[in-house]
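# sequence? don't have it. structure:
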């Protein structure tokens, strides 16, 4: 087995990681380093950071999260297919040069205007060379869905089944595996891209005017405000079950009036969704699509699950928190663990885990970009004048309860899209205008719900918990007490999407929750990601300071030190 493996995901949500005997040494999302949300392409900057971490010692192996080879064969190039079978690259692709030329031609068309992000660009090849990758370094090309599935290895928990579900990774929309007592994955079955529920949701998101492969959470949030139209739901069900032939085209062709900053592919809208959207109000259309999506996901799981299964779930569709709640409710005898980085950025972890073949322990999601102390160089690059002082939790909570927004940029950032206290914005949960205030500061739609972080000792009296709420990946029903004391936290459908924090946790967010409980009797705050509108979650101090400078937050906690504005923001909010 290899002791140190670099995992690389090339494409949407590009990322890289280094996996060792002790676990995930580092996992970096290119979006946080480039300030391009959902960065699509090759993770050059992420690999440069990994190079600084490992120094001159080259990794033992490198793994890519695709079964489609990216580079010419070497003597140690391997394919790991959907079923987990490993074969020599040249035997699997006897006409490899022709395959690479065809792939290059396709990608060149998709990446028009973004050519520097291709894996064959000079910057990309230099990043690999600087890392110490050479012809003798073992290379693994791991199937997209086998990479998703292999993420179970870093959780260190006991599972019996693994389910993956996303758009069309390596031509597949979902897959299922059993886990043996020795920890190996045994293939059960899969569904092809023609049955993609991810395609359904992306297409509906784009028809609603939101950016696909980015704003699906907006469709999910909007769906709670509408009513399901059974007539249109039946028609959409019929099309989905007939295995609609989804068609992807470059975004610039399907929606020429929109200009995303990524080389995205949009879905050509299918007639039934176009007609449904014309006939229904936006919220009713979203509710109808969400209903179809949940029903079809339940059907997918019924094909593979047995009573009592301990299920690990990974893939972008398992970021739909409303659907996850429905799955837990529909399969009461099974237990579920949703991977914190279920989107494609988690694939770097999965392909590296597949190459090592080991099951690791002591999982923590805080293995991302490190924070740095405030210094002159950083301050000179960020507008604003800061007041610096030692972190005072009593003062911070006093300001929080007075209506100020606190930003947390402490330690290593979280993997995945959820704010878990390392890159968070915290707001007084008891404010009546909480959702309006926070959505206005972040310049996002008013229907977007706000999630809470809550101490475990208070969680069960505020919410109907059923386990696995530590990563904000599923909604639960709010109890009457929560609706009474913090109504703005409760979505219009009566649910919340909580992060439950252990009372004895040593993190800064736990310290704040304990101080809030001391003052109010309940340890709860509103928690959302630390970012500006249109930008990814802040990775480093400079981006976090931009949130402070633009008035997204009033105080910024950096660990032992906190900063605030002296003269106020220099750029007014729109």
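Sure, I can see it. Just so it is clear, the model here is predicted, and its values are computed rather than measured.

# drop to CA atoms for contacts and neighbour counts, all remaining ones
Noted.

# Could you tell me how many residues sit around residue 491?
Using other CA atoms under 10 Å, residue 491 is surrounded by 23 other residues.

# which one is it nearest to, not counting chain neighbours?
residue 449 (5.9 Å; CA to CA, 6 or more residues apart in numbering).

# what does residue 203 give?
Here the residue nearest residue 203, using CA to CA, 6+ apart, is residue 267, at 5.6 Å.

# what about the residue nearest to residue 208 when sequence neighbours are not counted, neighbour count?
Spatial nearest neighbour of residue 208, excluding adjacent residues (CA to CA, 6+ apart): residue 282 at 7.1 Å. Residue 282 is flanked by 19 other residues according to other CA under 10 Å.

# circling back to that earlier point, next, work out how far apart the residue nearest to residue 203 and residue 434 are.
36 Å (CA to CA, to the nearest Å).

# Same question for residue 294.
29 Å.

# again with residue 132
On the measure of CA to CA, residue 132 and residue 434 end up 50 Å apart.

# try residue 179
44 Å.

# For residue 132 and residue 434, indicate the residue with more neighbours.
Just comparing residue 132 and residue 434: by other CA under 10 Å the higher neighbour count belongs to residue 434, 20 against 17.

# my guess is that one meets residue 440, correct?
No. With contacts counted by CA atoms under 8 Å, residue 434 stays clear of residue 440, the gap being 9.9 Å.

# quick one: the helices in the stretch 301-450 of the chain?
321-330, 347-356, 376-380, 393-401, 434-441 (DSSP state H, counting those that start in this stretch).

# Revised request: answer the last question for the stretch 151-300 of the chain.
With DSSP H, counting those that start in this stretch as the criterion, the stretch 151-300 of the chain has helices spanning 197-207, 216-223, 230-241, 251-254, 271-279, 282-302.

# Could you export the ones you listed to CSV, including columns for distance to residue 120?
Listed next are the helices of the stretch 151-300 of the chain as CSV, based on distance: least, CA to CA, whole Å:
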stretch, distance to residue 120
helix 197-207, 28
helix 216-223, 30
helix 230-241, 37
helix 251-254, 22
helix 271-279, 38
helix 282-302, 37
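
# try it against this one:
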């Protein structure tokens, strides 16, 4: 069976994406933003992403058996007393024809998230936790995964949204909604002095019941309650802290916003840990799967993994709505009895051969050379304190760059952190992540837990603070990417050669994009961003490009 999963719509849509599953195996997945160069691809149907999936697999829309949509739009629009545009309209957007409407099936949003978290985990059983702004009716939901089945356990309504609470704090600090990762990073600089005040507005009792003063109801003016709920939180925050009128560029002089971030972060962690504690024990499982935008909160994920009764945590690498295209396709696989290949491959996007890469470089007139030992040469340049962009293999699925569309540097100098943040246009206080060889992880990270997708923050060891200060956050944690040899051989080899030169099995790794832009997808994207960022070198395929004014 061939199943196409899609996420994205022209009203209140974000993180549009498409994924294709053939006979139970995901073969490709990509976010629309990477292809059209518009970050988050707001209010977009994933036309380009869907076409990429079909082209990659060499199939036409006629050969698709089912199309899974990651929102139950007919129900959602009815809930808001609106009329849904219809499957014919969606089919026309996707393929330029209404004839594929009968193949479209709508999947409840949180069920799409849950399938995207549970099935790729490979666990035989798990508590599945979905936390985001909202789905059709729930903002948080819990599921029981056992074998090939997923069963709904409990849901919290939209007024109790952890995601909207976090977004409200993000906006109050002067950031854009969608920049919640900045709030997470900022929280480490603060103390939770507003937590007691905030718990008068929303709190959870020891039994996992969640109470709130936030009130909203579905209405025809909008198909979600985001604006209404965030405005209510904003009014509560304002009783303690004025909203920042500009984006927060430095912590100094803005301690109240760091304290707000710390308060919201601690509230989130305590409430989610209460839920996980109750339901892992009730279900008698030691495995937890997580998705939804809040699933990208690596500090929260670290807290969950540190619980003594939790052995394994799997976070869908594309935990945000971009991952629900894969989840919707997996949901239809499950309901149609397909034998699902239950592992996660994050490298599922476009790739380009050396011939095409060289043609793109030649058009720019930049100095370049072909290298027979490109991994070793990349490591040598890193050891010379060069900042290097790497463009290799298939594009990553999800918001993290995991070695194929990355900017790399030597983490042994704290100053390199500031340099890379400046080159990317990021705030200097924001942390940067490490990629580390699995074989030596325990020396540098206070856990041997393999975390290949940069989704969990771990405390670091003293040797890391001394030898790799550029990747240590102010709270002495790091959001690591463990690099097993069999996950990404090229990237593993780069780090291995760097280790042989420096005795440091770690490189600083951040996404290859300028602030406000999506991660690069094509060689032309890479060359444009390389030039704008003024990096030292760009490694694409077997070619090394040198920067010049």
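That came through, no problem. Fair warning: this is a prediction, and the values are worked out from it, not measured in the lab.

# Export the helices of the stretch 301-450 of structure 1 to CSV and append columns for distance to residue 159 of structure 1.
CSV is the format used below for these (distance: least, CA to CA, whole Å):
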stretch, distance to residue 159 of structure 1
helix 321-330, 16
helix 347-356, 16
helix 376-380, 45
helix 393-401, 39
helix 434-441, 37
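
# so of these, which one's packed in deepest?
The highest mean neighbour count among the helices of the stretch 301-450 of structure 1, using mean count of other CA atoms under 10 Å, belongs to helix 347-356: a mean of 31.

# Could you tell me where that one falls in structure 2?
Aligned by TM-score structural alignment, helix 347-356 of structure 1 falls on residues 324-333 of structure 2.

# Average offset of the matching stretch relative to structure 1?
On superposition with structure 1, the mean distance recorded for stretch 324-333 of structure 2 (mean CA distance after the TM-score superposition for structure 1) is 0.5 Å.

# for that stretch, the distance to its chain's centre please.
17 Å (CA atoms, centre = their mean, to the nearest Å).

# One more: stretch 296-308 of structure 1?
For stretch 296-308 of structure 1, the distance to the chain centre is 23 Å (CA atoms, centre = their mean).

# For residue 92 of structure 1, see how far away residue 99 of structure 1 is.
Distance of residue 99 of structure 1 to residue 92 of structure 1, given as CA to CA: 11 Å.

# what's the neighbour count on the residue nearest to residue 79 of structure 2 when sequence neighbours are not counted?
Spatial nearest neighbour of residue 79 of structure 2, excluding adjacent residues (CA to CA, 6+ apart): residue 218 at 6.7 Å. Neighbours of residue 218 of structure 2 under the rule other CA under 10 Å: 17.

# any idea how far residue 136 of structure 2 is from residue 218 of structure 2?
Distance from residue 218 of structure 2 to residue 136 of structure 2, counting by CA to CA: 10 Å.

# repeat for residue 319 of structure 2
The gap separating residue 319 of structure 2 from residue 136 of structure 2 is 17 Å, by CA to CA.

# Between those two, tell me which one has more neighbours.
The neighbour count for residue 319 of structure 2 versus residue 136, taken as other CA under 10 Å, is higher for residue 319 (27 against 20).

# Provide a list of residues in contact with the more buried one.
113, 117, 290-296, 398 (CA atoms under 8 Å, 6 or more residues apart in numbering).

# redo that, cut-off 6 Å
Each residue near residue 319 of structure 2 by CA atoms under 6 Å, 6 or more residues apart in numbering is listed here: 291-293, 295.

# picking that back up, I'd like the distance between the residue nearest to residue 491 of structure 1 and residue 220 of structure 1.
As defined by CA to CA, residue 449 of structure 1 lies at a distance of 10 Å from residue 220 of structure 1.

# And residue 315 of structure 1, by the same measure?
Counting by CA to CA - residue 315 of structure 1 and residue 220 of structure 1 are separated by 17 Å.

# Between those two, which is the more surrounded one?
Ranked by neighbour count (other CA under 10 Å), residue 315 of structure 1 and residue 220 place residue 315 first, with 31 against 23.

# Map that one onto structure 2.
Using TM-score structural alignment, the partner of residue 315 of structure 1 in structure 2 is residue 292.

# Quick check: its match touching residue 131?
Yes. Here residue 292 of structure 2 reaches residue 131: they are 4.8 Å apart, a contact under CA atoms under 6 Å.

# Quick check: the residue sitting nearest the centre point of structure 2 vs residue 179 of structure 2, distance?
Nearest to the mean C-alpha position of structure 2, counting by CA atoms, centre = their mean, stands residue 399 at 4.0 Å. Distance from residue 399 of structure 2 to residue 179 of structure 2, counting by CA to CA: 12 Å.

# For residue 404 of structure 1, grab the count of nearby residues.
There are 17 residues near residue 404 of structure 1, going by other CA under 10 Å.

# Might you report the residue contacts of the counterpart of it in structure 2?
Under the alignment (TM-score structural alignment), residue 404 of structure 1 maps onto residue 386 of structure 2. Residues in contact with residue 386 of structure 2 (CA under 6 Å, 6+ apart) are residue 536.
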